[in-house]
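A.B. asks: Sequence and predicted structure, then a few things I'm wondering about:
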Amino acid sequence: MNYSLSQSSNQLLFTLVAELKSGNLKRCESLGLTPEEMGMLTSLSTDDLLYLSESRVSVLNLRVHHENLGLMLAQARREQKRLERIDRALILGASIEMMQKFFGLDTSEVSGRRRLGGIQTRKGRSSAADAALEPALWAQWRESGMDNPDSVESLDVMMLMAETHGVNLTTVWTLVRGWCAQDRRETSV
């Protein structure tokens, strides 16, 4: 083990001593410390801890838990995609209602993200789509094969529609929900 890694792992002893002094024995036990070792650690002086932390000899073994690392990296990628999707939706004009529905964000979170992104919004309801654009929007929605306007996959399609046609995302969502509701009424009759 190289010197800096040995030093870093030995500095974990400071954390273990703090855990012991706080009465968190379970953490130390889970790392494999015996009651005798825990007793010795709690009796160390500051000079003893300093010596151990700077020693080239490692008293701890570090091991990568590959399965957990893989899971954490996958989760980090999913979260990054989610944040990118949130920012894209806000830039395209997603309403607070949409952000609540698709991402569970509340008003203050949406406002904060808009402020951080420098996104200006108009007050009131979003404008209606140009009647000339509605057939093109409908054709693109129908071509996607989606039938649930509230799924994340549908959100991706609606964002593409908003980008392609230069229409506010909330306006697209309103149209799509109307079309889907109409389809449900027609199929139930």
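C.D. replies: Yep, it's here.

A.B. asks: Please count neighbours and contacts with C-alpha atoms only from this point.
C.D. replies: Will do.

A.B. asks: so where does the residue most central in space within the chain fall, helix or strand?
C.D. replies: The residue at the geometric middle of the chain, judged as the C-alpha nearest the mean C-alpha position with C-alpha atoms, centre = their mean, is E79 (3.2 Å). With secondary structure defined by DSSP states H and E, E79 is part of helix 66-91.

A.B. asks: likewise A139?
C.D. replies: Following DSSP H and E, the helix or strand that holds A139 is helix 134-144.

A.B. asks: For that helix, buried residues please.
C.D. replies: Buried residues in helix 134-144, counting neighbours by 16 or more other C-alpha atoms under 10 Å, are found at 137-138, 140-141.

A.B. asks: In addition, the following structure is provided for comparison:
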Amino acid sequence: MIPSLNYAVLTDALHALKEGNIRHCEALGFTFDEMNALSQLSLDELFTLSRASAPLMDISVRHDVFRQLLTLSRQETLRQQRINRAVRLGGSIALLNQYFGLTSNDVCLRRRLLGVTIPHGRTPIPDEDTDAEIWRQWQQRRQENLDSPEALEAMMQVTEALASRPDIPSLTAVHNRITLCEQDMTNRRATHAG
């Protein structure tokens, strides 16, 4: 065991003792006598103990927890990448709140970090050709639930597919047009069914 690990364990236990968190020290495996001795250590004694080459603890890997944490870590990394991608594609505060739960401060900070500037005012409405292309691209990637992460992914792909156009629509413009068209289709179906 690396001596610095001894230091980490000892300082963690001392910190817990100072806060009166005896249960944490028990969870680490310290007895009451050891906790009492630990709380009375001088700085020199703590330094000597922490530098000892003999390990204070046995460490074992909880494989199931490790796998679960790896999975969660990968999911969070993908989520952060998806958020950054949505910000770069011109996702509005409302859109980023809807799909990721971000506040306006979160979005503004992320834009600043990514160097993304958003024009003020209303989101421009795409011209007819762009609007038609948005719909064509959406039909290739269409998702039933517009509020799902899969639908947002498809909308980002549509936005990226339109990046070669002179007036590149933002993700927000694409989202708004798709939502409007889907609502129109739903309304027409309801009218024809009645």
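C.D. replies: Sure, I can see it. The shown structure was predicted, so the numbers you read here are calculated from the model rather than taken from an experiment.

A.B. asks: mean offset of the helix holding A139 of the first structure relative to the second structure (after superposition)
C.D. replies: Averaged over the aligned pairs, helix 134-144 of the first structure sits 2.0 Å from the second structure after superposition, using mean C-alpha distance after the TM-score superposition for the first structure.

A.B. asks: just how off-centre is that helix within its chain?
C.D. replies: Here helix 134-144 of the first structure shows a centroid-to-chain-centroid distance of 31 Å under the convention C-alpha atoms, centre = their mean, to the nearest Å.

A.B. asks: In the second structure, which residues correspond to the helix or strand just after it?
C.D. replies: Under the assignment DSSP H and E, the closest C-terminal helix or strand after helix 134-144 of the first structure is helix 152-165. The alignment of helix 152-165 of the first structure onto the second structure (TM-score structural alignment) covers residues 149-162.

A.B. asks: rewinding a little: please dump the buried residues of helix 134-144 of the first structure into a markdown table; it should also carry distance to S188 of the first structure for every row.
C.D. replies: Compiled in a markdown table, the buried residues of helix 134-144 of the first structure are given as follows (distance: C-alpha to C-alpha, whole Å):
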| residue | distance to S188 of the first structure |
| --- | --- |
| L137 | 24 |
| W138 | 21 |
| Q140 | 24 |
| W141 | 21 |
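
A.B. asks: Please compute how far stretch 70-77 of the second structure lies from its chain's middle.
C.D. replies: For stretch 70-77 of the second structure, the gap between its own C-alpha mean and the chain's C-alpha mean amounts to 9 Å (C-alpha atoms, centre = their mean).

A.B. asks: Provide the aligned range in the first structure for it.
C.D. replies: Using TM-score structural alignment, stretch 70-77 of the second structure pairs with 73-80 in the first structure.

A.B. asks: ditto for stretch 109-119 of the second structure
C.D. replies: When stretch 109-119 of the second structure is aligned against the first structure using TM-score structural alignment, it corresponds to residues 112-122.
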